[in-house]
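>>> Pasting the sequence and the predicted model now:
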Amino acid sequence: MKMTEYQNHLRTYTQPVVVDVWAPWCMPCRVTRPILKRLAQEYQGRVALWEVNAEEHPDLLRELRIYGIPTLIAYRDGQEVSRQLGAKSEAELRSLFQHLAEGKTPPRLQPLERLLRIMIALVLVGLVWFGVGGWPLLVLAGLIFFSAVYDRCPIWKAVTSWVRDVTAKRSTGRTP
C-alpha cells in the first residue's frame, strides 16, 4: 500500500479508525491483536480497526514514521489524533476505542504515566539541587518533565499541528 492510497482511504472513511501496525513475529502484537479484534467487534459501526503488517508494507511504515511495533494510530476525519507504541492493557485499549466512539480525543498519557514522569523529573532536580549532578542532569529533568505535559501545552500543539499540515501538503504534492 502506498501512502497516497492510505491517505485517500482515510479521507473517505466516515468513522474513526484505529490502525494496528503489527508483525507475525512480534510477541506484544500477538498479545494485543485478540483484544483489538474483540474491541473492533464490540465497537463495530462506531470505530474501525485496520491492520497493517509491517513486513508487507515497509515503505508505508517509513512514511508514517513508525519505528517500533506494535504501534496504534487513531484517526478521526482523516487526521491523526493519537499514536501509541507498545503493548497496552485491555483497559487502555478500551479507553481508546471508547473515546473515539464518543467523538473525544484519546488521552496521550495515562494519569499514572504522567505522574511518574513528573516525579522522576523532580527527583533529578533534587539531585542537582543537592550537588549530585550538573546542568546535563537538569536538562534531562526538563525533558522528562516536558514529556509529561507536552500534550497539554498549547504552543506545542500549534507547532506540531503546523508541522503536520506542512508535511501532509508536501506528501500529497501541494505546496504550503
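Thanks, I have the structure now. Residues are numbered from 1 along each chain as shown.
>>> Please count neighbours and contacts with C-alpha atoms only from this point.
Fine.
>>> For the chain, which residue occupies the most central location?
Residue closest to the mean C-alpha point of the chain, counted by C-alpha atoms, centre = their mean, is residue 83 at 1.0 Å.
>>> Please list all residues in contact with it.
71, 72, 73, 74, 108 (C-alpha atoms under 8 Å, 6 or more residues apart in numbering).
>>> quick one: contacts for the first one?
Pointing back at residue 71 there. So residue 71 contacts 20, 21, 22, 83, 84, 85, 86 (C-alpha under 8 Å, 6+ apart).
>>> now the contacts of residue 83: which count as buried?
71, 72, 73, 74, 108 (16 or more other C-alpha atoms under 10 Å).
>>> okay, now the one to match up with it:
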Amino acid sequence: MDKKAFLDKLERNPLPVVVDFWAPWCGPCKMVKPILEKLAKEYAGRVDFWQINADQNPGLLHELGISGIPTLIIYRDGKERSRSVGAKPASALKALFETLASGGDPAPVGISAGERIIRFGAGIVLAGWGWASDINIILLALGGLVMFSAIYDRCPIWRALTSQFKKLTDQN
C-alpha cells in the first residue's frame, strides 16, 4: 500500500483509527498484539484497528517516517493525532482506546522514567566530556540537547511553541 492509498482510506473512515505497524519477528510486537486485538474487539464500531506488516509495506513505513516498531499511530478525520513507538502496558493501551471511543484525542505518550534517567545521564556525560576537553562547544551543545530530550515534554515553553507551530501547519 502506498501513502496516498493509505491516507485516502483514512479520510473515508468516520471512526478514529489506531494503526499498528508491526513485524512477525518483532518481540515487543508479539507482546502487544493480543492486547491490541482484544481491545479492537471490545471497541469495535467505535474505534477501528488496523495492522500493517512492516516487512510487507516498507515503502509506506518510509513515507510515514517510521523507523522503529511497534509503532502505533492514531488518526482522526484522516489526520495523525498521536504516535508512539515501543510496547506499551495494557492499561495505557486500554486508556488510549477509551479516550478515542469517547471522542477525545489521546495525550502524547510520555517517556518512561528509566528512559529519562538514561537520556539525562548520557547528556551529563557528553556535556562533562565537552567541558573536560577544553570546553568543546559541540559536545556541550550535544549534551544539552540530549538532556533536554529527557524533559522536553514537561517544559511549558516547549509545549506552547509546538502547539503554536502545529496550529500554523494545520492551517496551511
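Alright, I've got the coordinates. What you are looking at is a predicted structure, and each value in this text was computed from that prediction instead of being measured.
>>> which SS class is the residue nearest to the centre of structure 1?
strand (DSSP: H, G, I helix; E, B strand; the rest coil).
>>> What distance do you get for it to residue 162 of structure 1?
Residue 83 of structure 1 is 17 Å from residue 162 of structure 1, where distance means C-alpha to C-alpha, to the nearest Å.
>>> now do residue 76 of structure 1
From residue 76 of structure 1 to residue 162 of structure 1 the distance is 18 Å (C-alpha to C-alpha).
>>> quick one, which of these two is more surrounded?
In terms of neighbours (other C-alpha atoms under 10 Å), residue 76 is the more surrounded of residue 76 of structure 1 and residue 162; the figures are 22 against 12.
>>> list the contacts for the closest residue to that one other than its chain neighbours?
Distance criterion C-alpha to C-alpha, 6 or more residues apart in numbering; nearest residue to residue 76 of structure 1, sequence neighbours excluded, is residue 16 at 4.6 Å. For residue 16 of structure 1, the contacting residues are 46, 47, 48, 74, 75, 76, 77, 100, 101, by C-alpha under 8 Å, 6+ apart.
>>> For residue 169 of structure 1, state which of the residues you listed is nearest.
Nearest to residue 169 of structure 1 among the contacts of residue 16 of structure 1: residue 77, at 16.3 Å, using C-alpha to C-alpha.
>>> Number of residues surrounding that closest one?
14.
>>> The one 5 residues further on too?
Other residues near residue 82 of structure 1 come to 17 when the count uses other C-alpha under 10 Å.
>>> Now do it against residue 97 of structure 1, distance only.
Counting by C-alpha to C-alpha, the gap from residue 82 of structure 1 to residue 97 of structure 1 is 11 Å.
>>> and what of residue 134 of structure 1?
44 Å.
>>> top helix in structure 2 by residue count?
helix 113-132 (DSSP state H).
>>> Next, the buried residues of it.
Quick answer for helix 113-132 of structure 2 (16+ other C-alpha under 10 Å): 116, 119-130.
>>> Likewise for stretch 55-69 of structure 2?
Quick answer for stretch 55-69 of structure 2 (16+ other C-alpha under 10 Å): 60, 61, 66, 69.
>>> Go through those residues and flag which are in helices.
Using DSSP H, the buried residues of stretch 55-69 of structure 2 in helices are 60, 61.
>>> Closest one of the buried residues of stretch 55-69 of structure 2 to residue 40 of structure 2?
residue 69 (19.0 Å).
>>> quick one, what contacts the closest one?
21, 22, 23, 26, 29, 85, 86.
>>> Narrow the residues you listed to the ones also in contact in structure 1, please.
For these, the contacts that are reproduced in structure 1, applying both residues aligned by TM-score structural alignment, their matches' C-alpha atoms under 8 Å, are 21, 22, 23, 26, 29, 85, 86.
>>> hang on, the fifth one in a helix?
Yes - the secondary structure assignment for residue 29 of structure 2 places it in a helix, going by three-state DSSP.
>>> Contact partners for it?
By C-alpha under 8 Å, 6+ apart, the neighbours of residue 29 of structure 2 are 22, 23, 69, 70, 87.
>>> Try it again at 6 Å.
The contact partners of residue 29 of structure 2, taken as C-alpha atoms under 6 Å, 6 or more residues apart in numbering, are 22, 70.
>>> Same question for the third one.
Taking C-alpha under 6 Å, 6+ apart as the contact definition, residue 23 of structure 2 lies against 53, 54.
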